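J.: Sequence and predicted structure are below.
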Amino acid sequence: MTEGDDEMRLKRVLVLLCVILIVFSSGVMYANGEKTQTKDLNYLKQIIEYIKANYAGEITEEELIEGAIEGVFNKLDKYSDYYSPEEFKEFNTSVSGNFGGVGIQITEKDGYITVITPIDGTPGARSGIKPGDKIVSVDDIDIKGVSVNRAVSLIRGEPGTQVKLGIMREGIDNIIYFNITRELIKINPITYKIMDNGLGYIKISQFNSNTYENLKDILKIFDEKNVEKLIIDLRNNPGGYLDEVIDVLQFFVPKGPIVHIKKADGTIETYNSNLELPKYKLAVLVNSGSASASEIFAGAIQDSKVGTIIGTTTYGKGTVQSVVSLVDGGGMKITIAEYLTPNMRKVNEVGIKPDIIVENTTEPKVDLSKIPTLDKTRKPTVGVVGLDVLGAEMILETLGYEVNKPDGIFDEATFEAIKKFQKDQGLYSYGVLDFTTQDALTRAINEYAKPDNVDKQLQKAVEVLLEK
């Protein structure tokens, strides 16, 4: 190939690039010399056709269309989404709380899909599957090393169909097999108890399609035992169905508005309670993980003044989505409205601020990285200088022992503080920073630094209800 050929080829490439830039960047097309409509569906079709004809990699038209659809949703708000058929099936299961399966909770442990527990009353429990069982096959498919999601997809299926599980059980040499008929499993998102102080405690993890029915049964139990002061725990509840939370609030909110739905056209639809007289005194626990339907609940309780909201400000997801099934089995979720509290307060990007703000401590009380390590390379005593001495002084001061300002110098104050610490720990009290004392100091500061495991939010809820 000559130099002239190279130059000619380069000119052709530049011309082609210019054409592509004109067509795809400006969106202007010409037909028979006349300017036509820009960036419509025909424009998108031409892009797809061009990619199919020229793309050097492997791509199908279906994949390109799928990508184009996903691109549309990327331009919408973060709560609108498109789901492939497989994703839509999983989405519906997670939100509804209902699926065809055997009713076992599983996890991955040491490379095996391991049973956490069978759910009471389900085929898995009735068949004799036990906590700790390792599932090694599903319908004779080896699943050792697969993900939990993959195992779940194999075990679940249409109610009435059978699944064969191969189980390894401790104490039994051979694999044992269970042929189990799947049933419709309904996940109960509520746990409850009557506390020692006589208060009722209800934890709602999600407003799925089973929330109302399960709550109704729990409240019957409480009514029989005359439990009228309730703690409703909505912490880390991501939300769920609008209809479900509205039905649940009928138990608590007096006659009047529960929530207002402001639609895209500006019209407002109000959902009301028909309850004549509330019977329960409530404390509702929320945090930054409480979102959507949980915020509808908290806002309605707060505005109607039938309970006290305790915790930290909620997530701030104040929009309503409509879920639409598509002909190919996929689906889409579109934001169609914004909801407002009974007093017309905005929630989206704002959240519900509790009546009483209480933080649960999750951070260590002490930054251990700032304390020099006691590495047991020597046994310091009076007059010695070093980082190990500084570390010991910092620990002793944090634990409440009197030392001069920590400076790394082993002085008389440090000597006396170590003697007192040794005595308190039941060690030989002689003031030398020996290896045993260094170990004891390290253990003591590690224990001290642990965050409080006390649920201060729950404590405050108990305090508020008992005061009332």
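T.: Great, that's in hand. Numbering: from 1, shown residues only.
J.: Only C-alpha atoms from now on, for both contacts and neighbour counts.
T.: OK.
J.: Please name the residues that touch Thr93.
T.: Applying Cα atoms under 8 Å, 6 or more residues apart in numbering, we find Thr93 in contact with Phe99.
J.: Confirm that it sits in a strand.
T.: No. If the criterion is DSSP: H, G, I helix; E, B strand; the rest coil, then Thr93 is helix and not within a strand.
J.: Comparison target below:
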Amino acid sequence: MKTKRFSLRTLLLTAVLTVVLTAGVLLGAAWLLLGRAGVSMAETMVLINTLFVGEHDIQTATDQALDSLITGLGDRWSYYMDADSYQQQIQRRSNSYVGIGVTVTYLEEGVLHIEAVTAGGPAETAGLQAGEEITAVDGTALTAENISEATSLIQGEEGTQVTLTVRGTDGTEREVTVTRSQIDESPAEGELLSDGTGLVTIRNFNSRCAEDAIAAVDSLVEQGAQRLVFDVRNNGGGYVSELTDLLDHLLPEGTIFRQRSNFGWETTVTSDAQCVELPMAVLVNGNTYSAAEFFAAQLQEMDWGVIVGEPTFGKGFSQQTFPLASGGAVNLSTARYFTGEGVSLIGTGLTLDQEVALTEEQAAALSAGTLDPSEDPQLQAAIELLRETEEPS
């Protein structure tokens, strides 16, 4: 007669032990990954979702908690984005978005200052100008309390309209209705100046930057440019891949970028021997960050370019964006970066070959895109510096 290999009691005991062991492993893994603080946050969420009786919006509470968590790291380059902000970042980094075509800054009194107006965009068509201020959106007055929501109020679906209350530079107010549309911005453009200088303006290092900048450089070389000046003033940076692709096109053979992760893993990017052999200069200011700042540093380090302008901050962390289940995302510093020779810019910024400042009026015109090259002291100083190093013909 055959007997059962395992009794029911044995099977039940095995199942219970398996569950307990699995739970223990999972809890142990959670403790290792999250630490005491992370487990405490998870416990708090469980308590709120199961026991809290007050009226609340859990997503709003979560957004505030995540924002405080990342802010508490003390790293100005790391930040949390809710779902709407994350979608706006995706559009901005693609250099293609639905909007009205203005670049704005927040003022303490609760208004939006128009820094620049996109050429050919809806705002320009409606008559908005750099230097003016937006004080209300669709009848909602902007205040210090709601100013952070202002850009969300202005944005909307393509083809819809938004009515702005605008204060002109003379202090008078008027209402302007603007139709939102798809705006495709070029991150880089080239211009051949009358003296033979090829001026390449790089607005950001986001999508298509390398492609547009390389096309601009090649076109200027074909037109007979004698020297190149790259303008990365007010450039907040962008993608490492766009930066290194452009550097590879310009520079001779060598290491052009180093990056070291939290685990100590180091990656390097090298340039091939093909390069652009023209005297080069880079224009920078206090708003030249990240990839833009590094671009200037690497050209200078390889004796391929000089730097003219104003001191920079000195950024040395690179970030990654991690989408979250909520629809939001965390932009987190995950690596340190260095020049090809292993130099970090943290705490020092760029070493200027010539420091030249702009007046307030000139800086405003630069932001608005209306500063004439002949009246730009930083550009003219860079051209003169390059001429001094050029061999006589």
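T.: Ah, there it is. Quick caveat: nothing in here was measured; it's all calculated off a predicted structure.
J.: Where is the longest helix in structure 2?
T.: Of all the segments of type helix in structure 2, defined by DSSP state H, the longest one is helix 8-51.
J.: Give me the next element, helix or strand, following it.
T.: helix 58-71 (DSSP states H and E).
J.: so what does that following helix touch, helix or strand wise?
T.: strand 79-81 (3 or more Cα pairs under 8 Å, 6 or more residues apart in numbering; DSSP states H and E).
J.: Report the aligned residue range of structure 1 for the strand it packs on.
T.: Under TM-score structural alignment, the match for strand 79-81 of structure 2 in structure 1 covers residues 81-83.
J.: on average, how far is the matching stretch from the matching bit in structure 2?
T.: On superposition with structure 2, the average gap between stretch 81-83 of structure 1 and its aligned counterparts reaches 1.5 Å (mean Cα distance after the TM-score superposition for structure 1).
J.: which residues are contacting that stretch?
T.: With Cα under 8 Å, 6+ apart, stretch 81-83 of structure 1 has contacts from 69-70, 73-74, 330-334.
J.: For these, which PyMOL command selects only the ones that are buried?
T.: Of the contacts of stretch 81-83 of structure 1, the buried ones go into a single PyMOL selection, burial set by 16 or more other Cα atoms under 10 Å:
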select buried, resi 73+330+331+332+333+334
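J.: quick one, helices of the stretch 301-450 of structure 1?
T.: 387-398, 412-424, 435-449 (DSSP state H, counting those that start in this stretch).
J.: Run a quick neighbour tally on Glu310 of structure 2.
T.: By other Cα atoms under 10 Å, 21 other residues sit near Glu310 of structure 2.
J.: Now for it: which residues touch it?
T.: 284-286, 352, 355-357.
J.: And Gly318 of structure 1, by the same measure?
T.: Neighbours of Gly318 of structure 1 in contact, by Cα under 8 Å, 6+ apart: 292, 295, 338-340, 346-349, 351.
J.: Compare those residues with structure 2 and list the overlap.
T.: On the basis of both residues aligned by TM-score structural alignment, their matches' Cα atoms under 8 Å, what survives of the contacts of Gly318 of structure 1 in structure 2 is 292, 338-340, 346-348.
J.: Give me the subset of these that lies in strands.
T.: 338-340 (DSSP state E).
J.: so which of those is the most crowded?
T.: Tyr339 (26 neighbours).
J.: Matching that residue against structure 2, which residue comes up?
T.: Here Tyr339 of structure 1 is matched to Tyr337 in structure 2, going by TM-score structural alignment.
J.: looking at it, that match is touching Ile256, isn't it?
T.: No. Applying Cα atoms under 8 Å, one finds Tyr337 of structure 2 not in contact with Ile256, separated by 10.9 Å.
J.: on that earlier part again, and which of the contacts of Gly318 of structure 1 is nearest to Asp133 of structure 1?
T.: The closest of the contacts of Gly318 of structure 1 to Asp133 of structure 1 turns out to be Ser292 (Cα to Cα; 37.1 Å).
J.: what number of residues lie near the aligned residue in structure 2 for that closest one?
T.: Under the alignment (TM-score structural alignment), Ser292 of structure 1 maps onto Ser290 of structure 2. Counted by other Cα under 10 Å, the residues lying close to Ser290 of structure 2 total 26.
J.: Pull up the gap between Ser290 of structure 2 and Leu345 of structure 2, please.
T.: 10 Å (Cα to Cα, to the nearest Å).
J.: shared neighbours of those two, anything?
T.: Common neighbours of Ser290 of structure 2 and Leu345 (Cα under 8 Å, 6+ apart) are 315-316.
J.: quick one: which of the contacts of Gly318 of structure 1 is nearest to Ile445 of structure 1?
T.: Gly351 (37.9 Å).
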